[in-house]
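S.K.: with the input below, show me the fold.
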Amino acid sequence: MVTSIHFQHNGRSYEVAVKREQRMDYRLKIKKSGGLVASIPKRASLKSLEDFLEHSRAEIGKYLDRVSAYANQTPKYTFSEGEYITIAERPFRVVKAAIKPGHKLKAAVDEKRLEIHIYSGTKLNESPSATYEQQAAEAVEEALMVFSKTWFARRVQYYGQRMSLQPSAVKISRAKTRYGSCSSRGSLNFCWRILLAPQFIADYIVVHELAHLAHLNHSKAFYSVVESAMPDYRNAQNWLKKNAALLEWPV
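M.R.: Below you'll find the model as predicted:
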């Protein structure tokens, strides 16, 4: 059974979804969207939850402030004609073709013209209730994944030659929390969203994962390999800590 109560912070009312579970303690999850979910013992009263929230008010407030600041920093895309989406520090202009109602949207990246084309495909839309922005975000993401495969392959080749390290494969993902990874078989995986950051950030991710081909850990020896290819890699690490919100995507 799920019900809800409200928590007040800085003049704003936050809805707290309540989940009763087979547990002994109280747990509160704060989502990036600002939503709150409280998991409580099955027999616990809502009054006991309110007391828990009040007792934890200061800590909850800090988290809510962080979530609010994160949301304010997150880019807002409308995918309207003439909008610019920056990819690896290059501004790509959105170009819309005739959009057919009820048809699934598709997108394509024109790297020479620095354009992202959004148009109607031949298939009917499987989610008719989805807004244009939601459909466009999905279509553009698909196109940027294709584009990023070529982009990362080029940068891996460039840095791989400098570092004398070559992967067995380069793959692209939609990972929400990991920007890159290296498998034990030498395959590198990159999240396409890293291209929403400045290029030196994307290059750092490339160097970081290539270094894992030499050391599959985060030891001093590993960072020595990273530093040899990118002496200012700490600047990239600091940027990621402060600007992760800029890499959010609507879907």
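
S.K.: drop to CA atoms for contacts and neighbour counts, all remaining ones
M.R.: Fine.

S.K.: tell me who's in contact with the residue nearest to Met145 when sequence neighbours are not counted.
M.R.: Distances taken as C-alpha to C-alpha, 6 or more residues apart in numbering place Trp192 nearest to Met145, at 5.7 Å, with adjacent residues excluded. Contact analysis of Trp192 by C-alpha atoms under 8 Å, 6 or more residues apart in numbering lists 144-145, 148-149, 172-174.

S.K.: please redo it, this time with the cut-off set to 7 Å
M.R.: Neighbouring residues of Trp192 by C-alpha atoms under 7 Å, 6 or more residues apart in numbering: 145, 148, 172-174.

S.K.: which helix or strand contains the spatially closest residue to Arg27 that is not a sequence neighbour?
M.R.: Taking C-alpha to C-alpha, 6+ apart, and ignoring the residues beside it in sequence, Arg27 has Ser39 as its nearest neighbour in space, at 5.1 Å. Using DSSP states H and E, the element containing Ser39 is strand 36-41.

S.K.: helices or strands up against that strand?
M.R.: Strand 36-41 is packed against strand 12-21, strand 27-30, with contacts defined by 3 or more C-alpha pairs under 7 Å, 6 or more residues apart in numbering; DSSP states H and E.

S.K.: that one to strand 12-21, inter-axis angle?
M.R.: Counting by axes from the mean of the first three to the mean of the last three C-alpha atoms, to 10 degrees, strand 36-41 lies at 30 degrees to strand 12-21.

S.K.: redo the helices and strands packed on strand 36-41 as a markdown table? Include mean neighbour count and distance to Asn72.
M.R.: Below are the helices and strands packed on strand 36-41 laid out as a markdown table (neighbours: other C-alpha atoms under 10 Å; distance: least, C-alpha to C-alpha, whole Å):
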| stretch | mean neighbour count | distance to Asn72 |
| --- | --- | --- |
| strand 12-21 | 15 | 15 |
| strand 27-30 | 15 | 16 |
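
S.K.: do you know which of those lies nearest Gln73?
M.R.: Among the helices and strands packed on strand 36-41, the nearest to Gln73 by C-alpha to C-alpha is strand 27-30 (17.5 Å).

S.K.: off-centre distance for that closest one?
M.R.: 21 Å (C-alpha atoms, centre = their mean, to the nearest Å).

S.K.: let's compare: structure for the following, please.
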Amino acid sequence: MSGSRIKDITYEVLRSQRSTADIVIERDGRVLVRAPKSIPDERIEEMIEAKRYWIYKNLAEWRDLNATRVLREYRNGEGFLYLGRSYRLLLVADQDEPLLPKNGRFCMWRDLVDRGEIEAAKAAFRDYYIARGSERIRQRVDYYAPKVGVAQRDVAVRELGNRWASCSPNGNLAFHWKCMMAPQTIIDYIVVHELCHFHHLDHTDAFWNEVDKVMPAYGERKEWLRTHGAGLDV
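M.R.: From the prediction side, this is the model:
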């Protein structure tokens, strides 16, 4: 991946075997050009110039959405999301695991917070979401794969940076652990979205037609994720 700048727009270029080029605004606000290996740099610069207004508009929307990002504190009563529901945090002195759901709450070792080990507290949530997501998302992939018309795939739930999901060159799927904070309907949308990329690597009309075949109301779920995605964090 290489970085470039045209006037006031800084962007990165990711080249691959894809046949078309597009521009996306990543969840961290980066401008990313996904392009075929054969396309010259001059053509990419022309794309950036042609899409300048679109880039401005979408970056402004990104700033507005991220202005509402929720900064959670590790204290009694703070709400943490799981499958779209908010569960209050309860700090406890003794239990078998660093983080356990119990009686409608997330119970966490108090020592993690008292010692100021916030990264360890975050890791406890991450590990919980990975463990739960590995089973649940696997089930949803198995359910939707035949509906999309693709073979069942290996599935992993892990840290993916600024992507909700990804597909390796050999066809294995990975999903961000933060997906488990979203409602089930949104997780299903992410699953279908990624599976449809086996038919079309880009986001052309043909791709969205594939998504629509399986999930006609995908537009509402796509918009929910765009609007609320910044709040899916610990």
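
S.K.: give me the TM-score for these two chains.
M.R.: Overlay of the two chains. TM-score (TM-score structural alignment, normalised by the length of the second structure): 0.62; 182 aligned residues with a C-alpha RMSD of 3.7 Å.

S.K.: against the second structure, where does the strand holding Ser39 of the first structure fall?
M.R.: With TM-score structural alignment applied, strand 36-41 of the first structure matches no range in the second structure.

S.K.: again with stretch 143-150 of the first structure
M.R.: Counting by TM-score structural alignment, stretch 143-150 of the first structure sits on residues 128-135 of the second structure.

S.K.: what does that stretch contact?
M.R.: So stretch 128-135 of the second structure is in contact with 156-158, 177, 180, going by C-alpha under 7 Å, 6+ apart.

S.K.: rerun at 6 Å
M.R.: Applying C-alpha atoms under 6 Å, 6 or more residues apart in numbering, the contact partners of stretch 128-135 of the second structure are 157, 177, 180.

S.K.: one step back: show me what the residue nearest to Met145 of the first structure aligns to in the second structure.
M.R.: Under the alignment (TM-score structural alignment), Trp192 of the first structure pairs with Trp177 in the second structure.

S.K.: my read: the residue nearest to Arg27 of the first structure touches Asp25, true?
M.R.: No. Ser39 of the first structure is beyond contact range of Asp25, at 8.3 Å (criterion: C-alpha atoms under 6 Å).

S.K.: next up, the contacts around the most centrally placed residue in the second structure.
M.R.: Centroid-nearest residue in the second structure: Trp164, 2.0 Å away (criterion: C-alpha atoms, centre = their mean). Applying C-alpha under 6 Å, 6+ apart to Trp164 of the second structure gives the contacts 175-176.

S.K.: from Asp111 of the second structure, how far out is it?
M.R.: 31 Å (C-alpha to C-alpha, to the nearest Å).

S.K.: about what we covered before: of the contacts of Trp192 of the first structure, closest to Ser48 of the first structure?
M.R.: Arg174 (39.9 Å).

S.K.: ok, back up a step: out of Ser39 and Asp25 of the first structure, which sits in the busier spot?
M.R.: Ser39 (20 against 10; other C-alpha atoms under 10 Å).

S.K.: confirm that Leu188 of the first structure sits in a strand.
M.R.: Yes. Counting by DSSP: H, G, I helix; E, B strand; the rest coil, one finds Leu188 of the first structure located in a strand.

S.K.: so it sits against Gly180, correct?
M.R.: No. Judged on C-alpha under 6 Å, Leu188 of the first structure makes no contact with Gly180 at a distance of 7.3 Å.

S.K.: neighbour count winner among those two?
M.R.: Leu188 (24 against 20).

S.K.: which element is the residue mapped onto Ala206 of the second structure from the first structure on?
M.R.: Aligned counterpart of Ala206 of the second structure in the first structure: Ala221 (TM-score structural alignment). In the assignment (DSSP H and E), Ala221 of the first structure maps to helix 220-229.

S.K.: only the buried residues of that helix, if you could.
M.R.: Across helix 220-229 of the first structure, burial judged by 16 or more other C-alpha atoms under 10 Å covers 222-223, 225-227, 229.

S.K.: name the next helix or strand downstream of it, please.
M.R.: Sequence order places helix 233-243 as the next helix or strand after helix 220-229 of the first structure, per DSSP H and E.

S.K.: check the offset of the longest helix along the first structure from the chain's centre.
M.R.: Assignment by DSSP state H gives helix 132-163 as the longest helix of the first structure. Offset of helix 132-163 of the first structure from its chain centre (C-alpha atoms, centre = their mean): 14 Å.

S.K.: buried residues in it?
M.R.: Buried residues in helix 132-163 of the first structure, counting neighbours by 16+ other C-alpha under 10 Å, are found at 132, 134-145, 147-149, 151-152, 156-157, 159-160, 163.

S.K.: before we move on, the earlier item: what's the most distant pair in the contacts of Trp192 of the first structure?
M.R.: The most widely separated members of these, counting by C-alpha to C-alpha, are Ser148 and Arg174 (11.3 Å).

S.K.: any idea how far Ser219 of the first structure lies from Arg193 of the first structure?
M.R.: As judged by C-alpha to C-alpha, Ser219 of the first structure and Arg193 of the first structure stand 27 Å apart.

S.K.: pick out whichever of those two has more residues nearby.
M.R.: Taking other C-alpha under 10 Å, Ser219 of the first structure and Arg193 do not tie; Arg193 has more neighbours (24 against 9).

S.K.: grab the nearest non-local neighbour of that one.
M.R.: With C-alpha to C-alpha, 6+ apart as the criterion, Arg193 of the first structure has its nearest non-adjacent residue at 5.8 Å, and that residue is Leu247.

S.K.: aligned to the one you found, what sits in the second structure?
M.R.: Aligning on TM-score structural alignment places Leu247 of the first structure opposite Leu232 in the second structure.

S.K.: returning to what we had before: now the residue nearest to the centre of the second structure: how far from Arg27 of the second structure?
M.R.: 9 Å.
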